[in-house]
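Novice: sequence? don't have it. structure:
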């Protein structure tokens, strides 16, 4: 398909960057999956790429331009990454619910917890310190520029453990203080 496509040079935006690529848009039928539903295949090729195409997208959207379809695809990455992080790192979706209302609430609550974590990190986290620590622990992350959800979870756990430990060391109003010296009274 890429060999016979009509390619044109255009600018597309993806992942916050606008760049020039070769683009081909082909309207066809994808018989095995969609039978008689018209489908558009959008092929993207980076200018310095030797492969026939870099990215292939299929859609039933026949009205958007190829550039819009590529931008829409790129904008979904952060959503997909959030769902993956919520499931793999926070356990969203692992509950064994059976009642319809519980099923409908569990995953959104898990993803809301992810939002709370990111907001907490924005207010209380230390990204520079965490990134330096991560780069030291994992040398393959030398070019890492942003804190990941895993880094945020680690920072939250560290802060929570520190807070709990500090709370245990704080004397309560209802406990006797422990004597600091063993001086005897004559």
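Specialist: Now that the structure is in, tell me what you want to look at. What you see is a predicted model; the values in this text were computed from it and never measured.
Novice: could you use CA atoms for every contact and neighbour count after this?
Specialist: Noted.
Novice: and residue 100, how many neighbours does it have?
Specialist: 8 (other CA atoms under 10 Å).
Novice: take a look at this one as well, against the first:
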């Protein structure tokens, strides 16, 4: 009887230690930023990576198509912009989200075959453009020159985030 108790105690202890070691590895990846917004990379039926809070990039079909999600509530139909079908994306100056979309983008409540978007969370700016020329002209009003734009695909950023739980714009990431 005592041997059974000892064996059970050993098994429970080994399981506990192995679980805490796995949890420790997970914490090492996410200890850079304690805010769950910046550490979670998936949910029950989606995958995601954070942009600038409260903006995130999500995919409901395992990375085939990406969209930007936020809690921004437009006040008028003209303010409705939805970045669906993201092909290229990046963050400029750690505060300006830019992306290029095809297939599903919506500007002013109307769907277009392609569009460029600029989101500036700290200023509540959400703008969509149907031409690259308009997009770049608006970026210049924010002090961004053409040479400063480097694009990534959502897939590249998601893979990097999944491995490191870090992207260059996430607070406290190196």
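Specialist: Thanks, I have the structure now. Values in this document were obtained by computation on a predicted structure and should not be read as measured data.
Novice: now what about the TM-score between them?
Specialist: TM-score for the superposed chains, counting by TM-score structural alignment, normalised by the length of the second structure: 0.24, backed by 74 aligned residues with a CA RMSD of 5.6 Å.
Novice: longest strand in the first structure, please.
Specialist: Determined from DSSP state E, the single longest strand within the first structure is strand 17-29.
Novice: mind giving me the packing neighbours of that strand?
Specialist: Applying 3 or more CA pairs under 8 Å, 6 or more residues apart in numbering; DSSP states H and E, one finds that strand 17-29 of the first structure contacts strand 8-14, strand 38-46, helix 66-88.
Novice: wait, what's in contact with the nearest residue to residue 20 of the first structure once chain neighbours are set aside?
Specialist: Among residues not flanking residue 20 of the first structure along the chain, residue 11 sits closest, at 4.3 Å (CA to CA, 6 or more residues apart in numbering). Shown in contact with residue 11 of the first structure (CA atoms under 8 Å, 6 or more residues apart in numbering): 18-21, 67.
Novice: any quick PyMOL command for the buried ones out of these?
Specialist: Under the burial definition 16 or more other CA atoms under 10 Å, those of the contacts of residue 11 of the first structure that qualify are selected in PyMOL by:
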select buried, resi 21+67
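Novice: could you dump the contacts of residue 11 of the first structure to TSV with distance to residue 119 of the first structure?
Specialist: Below are the contacts of residue 11 of the first structure laid out as TSV (distance: CA to CA, whole Å):
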residue	distance to residue 119 of the first structure
18	28
19	31
20	35
21	36
67	33
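Novice: returning to what we had before: turn the helices and strands packed on strand 17-29 of the first structure into CSV, columns for distance to residue 161 of the first structure.
Specialist: Listed next are those as CSV, based on distance: least, CA to CA, whole Å:
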stretch, distance to residue 161 of the first structure
strand 8-14, 40
strand 38-46, 48
helix 66-88, 22
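Novice: quick one, strands of the second structure?
Specialist: Going by DSSP E, the second structure shows strands at 47-50, 56-59, 67-69, 81-82, 86-92, 96-102, 106-107, 110-111, 114-120, 125-129.
Novice: turn these into a markdown table, including mean neighbour count and distance to residue 23 of the second structure.
Specialist: Below are those laid out as a markdown table (neighbours: other CA atoms under 10 Å; distance: least, CA to CA, whole Å):
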| stretch | mean neighbour count | distance to residue 23 of the second structure |
| --- | --- | --- |
| strand 47-50 | 24 | 21 |
| strand 56-59 | 22 | 25 |
| strand 67-69 | 21 | 29 |
| strand 81-82 | 24 | 37 |
| strand 86-92 | 21 | 31 |
| strand 96-102 | 22 | 32 |
| strand 106-107 | 22 | 41 |
| strand 110-111 | 14 | 44 |
| strand 114-120 | 22 | 35 |
| strand 125-129 | 20 | 38 |
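Novice: distance of residue 27 of the second structure from residue 164 of the second structure?
Specialist: Distance, residue 27 of the second structure to residue 164 of the second structure, using CA to CA, to the nearest Å: 11 Å.
Novice: quick check: longest helix in the second structure by residues?
Specialist: Across the second structure, the longest stretch assigned as helix under DSSP state H is helix 2-30.
Novice: what about residue 16 of the second structure, how many residues close to it?
Specialist: Each residue near residue 16 of the second structure was counted by other CA under 10 Å, and the total is 11.
Novice: now do the one 10 residues further on
Specialist: Neighbours of residue 26 of the second structure under the rule other CA under 10 Å: 12.
Novice: going by distance to residue 120 of the first structure, which of the contacts of residue 11 of the first structure wins?
Specialist: Distances from residue 120 of the first structure to those, taken as CA to CA, are shortest for residue 18 (31.3 Å).
Novice: so what's the closest residue to that closest one other than its chain neighbours up against?
Specialist: Ranked by CA to CA, 6+ apart and with sequence neighbours excluded, the top spatial neighbour of residue 18 of the first structure is residue 12, at 5.5 Å. Contact analysis of residue 12 of the first structure by CA under 8 Å, 6+ apart lists 18-21, 67-68, 70-71.
Novice: gap between residue 12 of the first structure and residue 80 of the first structure?
Specialist: 21 Å.
Novice: check residue 137 of the first structure too.
Specialist: Counting by CA to CA, the gap from residue 137 of the first structure to residue 80 of the first structure is 27 Å.
Novice: brilliant, that's me finished.
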